[in-house]
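In: predicted model, plus sequence, below.
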Amino acid sequence: MDAVVKSFPARADQADIVRRRPSREEAEAAVRTLIEWVGDDPDREGLLDTPRRMVKAWEDLFRGYKLSAGEELDTVFEEVGGYGDIVLVRDIPFFSHCEHHIVPITGKAHIAYYPRDGVVGLSKLARVVDIFARRLQTQENLTAEISNSIDEHLKPRGLAILLEAEHMCMSMRGVQKHGVSTVTTGFTGVFRDDPSEQARFMMLIRGFKS
């Protein structure tokens, strides 16, 4: 059967690229090759089914390529009783993979916004984080993609995002420094223009933790 042709999501500064998607059989064969390359035997009992399992695992780990953040943000609730103050969802756990070494990134995201014409379901913000995280990423790009998507579809008066994460490419290899946290931020609207709003955002994230 011919492999499916799909359009891979592009970075903000790139056009969409249409590529031939390898078949499952080709993906499993690639895993066998890597197992042999590291020095093991893909035909021994413990590894015999690893190519199939790994390809299946990758379908889940990188499911974000098949999902749309825009669809998650399409529904806005306008009946909020006149509420117009800050909405904050903090400590959203996420798991991603470094695009340079394809090893895990684990962290938490904090998202706050000032509603303009309504609010979005709180779970939708967590799903947007998950959609972009479940792709090959850098933390900087992940922050920008989450921010741009929410800002484009929700059009809030201001949006603030903070991601804090540990990169296994720094913990497991290279300098091997465990526990180092990387922080990235994104601000739009009133958060970008008013430093006191940024300070409030930081206080709400940190101030009420035990």
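Out: Thanks, I have the structure now.
In: from here on, just use CA atoms for contacts and neighbour counts.
Out: Will do.
In: distance of the residue nearest the centre of the chain from Tyr83?
Out: Centroid-nearest residue in the chain: Ala133, 1.7 Å away (criterion: Cα atoms, centre = their mean). Going from Ala133 to Tyr83 by Cα to Cα, to the nearest Å gives 30 Å.
In: now the helices: where do they sit in this protein?
Out: 24-38, 50-61, 69-72, 122-133, 139-154, 168-171, 189-193, 195-206 (DSSP state H).
In: list the buried residues in the second one.
Out: Spelled out, that is helix 50-61. Buried residues in helix 50-61, defined by neighbour count with 16 or more other Cα atoms under 10 Å: 50-52, 55, 61.
In: please compute how far it lies from its chain's middle.
Out: 19 Å (Cα atoms, centre = their mean, to the nearest Å).
In: what's it packed up against?
Out: Applying 3 or more Cα pairs under 8 Å, 6 or more residues apart in numbering; DSSP states H and E, one finds that helix 50-61 contacts helix 24-38.
In: contact partners for the closest residue to Met168 other than its chain neighbours?
Out: Nearest residue to Met168, sequence neighbours excluded (Cα to Cα, 6 or more residues apart in numbering): Pro104, at 5.5 Å. With contact taken as Cα atoms under 8 Å, 6 or more residues apart in numbering, Pro104 is in contact with 95-98, 167-169.
In: mind running it again at 6 Å?
Out: By Cα atoms under 6 Å, 6 or more residues apart in numbering, Pro104 lies in contact with 96-97, 168.
In: residues touching stretch 40-60, excluding its own?
Out: Here stretch 40-60 makes contact (Cα under 6 Å, 6+ apart) with 28, 31-32.
In: what do you get if the cut-off is 7 Å, keeping everything else the same?
Out: With contact meaning Cα atoms under 7 Å, 6 or more residues apart in numbering, stretch 40-60 is reached by 27-28, 31-32, 35-36.
In: identify, from those residues, the entry nearest to Gly186.
Out: Ala27 (36.2 Å; Cα to Cα).
In: okay, now the closest one: neighbour count?
Out: Residues near Ala27, counting by other Cα atoms under 10 Å, number 16.
In: just give the nearest non-adjacent residue to it, would you?
Out: Closest residue to Ala27 apart from its sequence neighbours, by Cα to Cα, 6+ apart: Val55 at 6.8 Å.
In: the structure to be compared is supplied as follows:
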Amino acid sequence: MDVRVNDSKNVNDVENERDVKVAKPSRETAEEAVRTLIAWAGDNPDREGLIDTPKRVVNAYQEFFAGYEEDPEEVLGRTFEDVEGYDDMVMLRDIDLESHCEHHMVAILGKVHIAYMPVERVVGISKLARVIEIYAKRLQTQETMTAQIVDCIQRVLEPAGVALLVDAKHQCMTTRGIKKPDVATITTRFTGVFANDPRMEARFLAMINN
């Protein structure tokens, strides 16, 4: 992935910023921040319909961003070697994606299609979907998330290759700003045999549309 940064930072600096652990504010601080936003929007945070909104928003954020509390490499840790000689791709299609744009903190909704070519071991198929969910439940750009998912699977499972396609709509574009509701963003990443053999890439894409 071509990552461009300003002269004061290199690519490694940008990536390292994602790994910095920050002190987590208290729940009370988070709820007060929501009250401030309600007042900034022009409403009364103490009126009946909004009095419990800060609590509900913080509860929702715990779900939206649960990926920060989980380790995707640990999820992929248990694998199986008894595959009876299976030597073809393993593919999951139409995995629901729910993430949030790191620029506006609004929803990214779509589908993920993923495949990998096992060498000597496979992982439970639900674990692949779980890895996608962990990275999705963080503040993201679609490009970064695409790279993170593939690189994690390639690094941990060491397959012959990984293929990923993300097809999503960004509410920061569909509901605000330019307001183009029918525009989808598609990102892909291929490693190993999927990157080196055009037939494998074409087969993966054909299976998505089959």
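Out: Looks like it arrived, so ask away. Computed from a prediction, not measured in an experiment: that's the story for all the values here.
In: circling back to that earlier point, now the buried residues of helix 50-61 of the first structure in a markdown table, with distance to Ala109 of the first structure?
Out: Output for those, formatted as a markdown table (distance: Cα to Cα, whole Å):
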| residue | distance to Ala109 of the first structure |
| --- | --- |
| Thr50 | 32 |
| Pro51 | 32 |
| Arg52 | 32 |
| Val55 | 28 |
| Leu61 | 18 |
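In: and which of those is nearest Leu88 of the first structure?
Out: Of all the buried residues of helix 50-61 of the first structure, Leu88 of the first structure sits closest to Leu61, with 26.7 Å by Cα to Cα.
In: what lines up with that closest one in the second structure?
Out: Alignment note (TM-score structural alignment): Leu61 of the first structure maps to Phe64 of the second structure.
In: mind checking how far its match is from Val183 of the second structure?
Out: Going from Phe64 of the second structure to Val183 of the second structure by Cα to Cα gives 23 Å.
In: equivalent analysis for Lys137 of the second structure, please.
Out: For Lys137 of the second structure, the distance to Val183 of the second structure (Cα to Cα) stands at 22 Å.
In: those two: who's more crowded?
Out: Lys137 (22 against 12).
In: list the contacts for the more buried one?
Out: Counting by Cα under 7 Å, 6+ apart, Lys137 of the second structure makes contact with 64-67, 99.
In: now render those as a markdown table, adding distance to Asn196 of the second structure.
Out: Shown next, in a markdown table, are those (distance: Cα to Cα, whole Å):
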| residue | distance to Asn196 of the second structure |
| --- | --- |
| Phe64 | 36 |
| Phe65 | 35 |
| Ala66 | 35 |
| Gly67 | 32 |
| Ser99 | 30 |
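In: tell me which of these persist in the first structure.
Out: Checked against the first structure using both residues aligned by TM-score structural alignment, their matches' Cα atoms under 7 Å, these keep these contacts: 64-67, 99.
In: nearest to Ala129 of the second structure among the residues you listed?
Out: Gly67 (12.8 Å).
In: dump the residue contacts of the closest one.
Out: Contacts for Gly67 of the second structure (Cα under 7 Å, 6+ apart) come out as 134-135, 137-138.
In: closest to Asp74 of the first structure among the contacts of stretch 40-60 of the first structure?
Out: Nearest member of the contacts of stretch 40-60 of the first structure to Asp74 of the first structure, counting by Cα to Cα, is Ala27, at 34.4 Å.
In: trace the closest one over to the second structure, please.
Out: With the correspondence set by TM-score structural alignment, Ala27 of the first structure lines up against Ala30 in the second structure.
In: kindly report the same for Phe132 of the first structure.
Out: Using TM-score structural alignment as the criterion, Phe132 of the first structure maps onto Tyr135 of the second structure.
In: quick revisit: want to try JSON lines for the helices of the first structure, with distance to Lys6 of the first structure as columns?
Out: Shown next, in JSON lines, are the helices of the first structure (distance: least, Cα to Cα, whole Å):
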{"stretch": "helix 24-38", "distance to Lys6 of the first structure": "14"}
{"stretch": "helix 50-61", "distance to Lys6 of the first structure": "15"}
{"stretch": "helix 69-72", "distance to Lys6 of the first structure": "18"}
{"stretch": "helix 122-133", "distance to Lys6 of the first structure": "18"}
{"stretch": "helix 139-154", "distance to Lys6 of the first structure": "21"}
{"stretch": "helix 168-171", "distance to Lys6 of the first structure": "29"}
{"stretch": "helix 189-193", "distance to Lys6 of the first structure": "35"}
{"stretch": "helix 195-206", "distance to Lys6 of the first structure": "39"}
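In: what's the local residue count around Glu152 of the first structure?
Out: Count around Glu152 of the first structure with other Cα under 10 Å applied: 11.
In: now do the one 5 residues further on
Out: Here the neighbour count serves as a burial measure; for Arg157 of the first structure (other Cα under 10 Å) it reads 17.
In: ok, it - contacts?
Out: With Cα under 7 Å, 6+ apart, Arg157 of the first structure has these contacts: 114-116, 189-190.
In: on that earlier part again, which of the contacts of Lys137 of the second structure lies closest to Glu74 of the second structure?
Out: Nearest member of the contacts of Lys137 of the second structure to Glu74 of the second structure, counting by Cα to Cα, is Gly67, at 12.7 Å.
In: can you tell me how far that closest one is from Met145 of the second structure?
Out: As judged by Cα to Cα, Gly67 of the second structure and Met145 of the second structure stand 12 Å apart.
In: Leu76 of the second structure now?
Out: According to Cα to Cα, Leu76 of the second structure stands 17 Å off from Met145 of the second structure.
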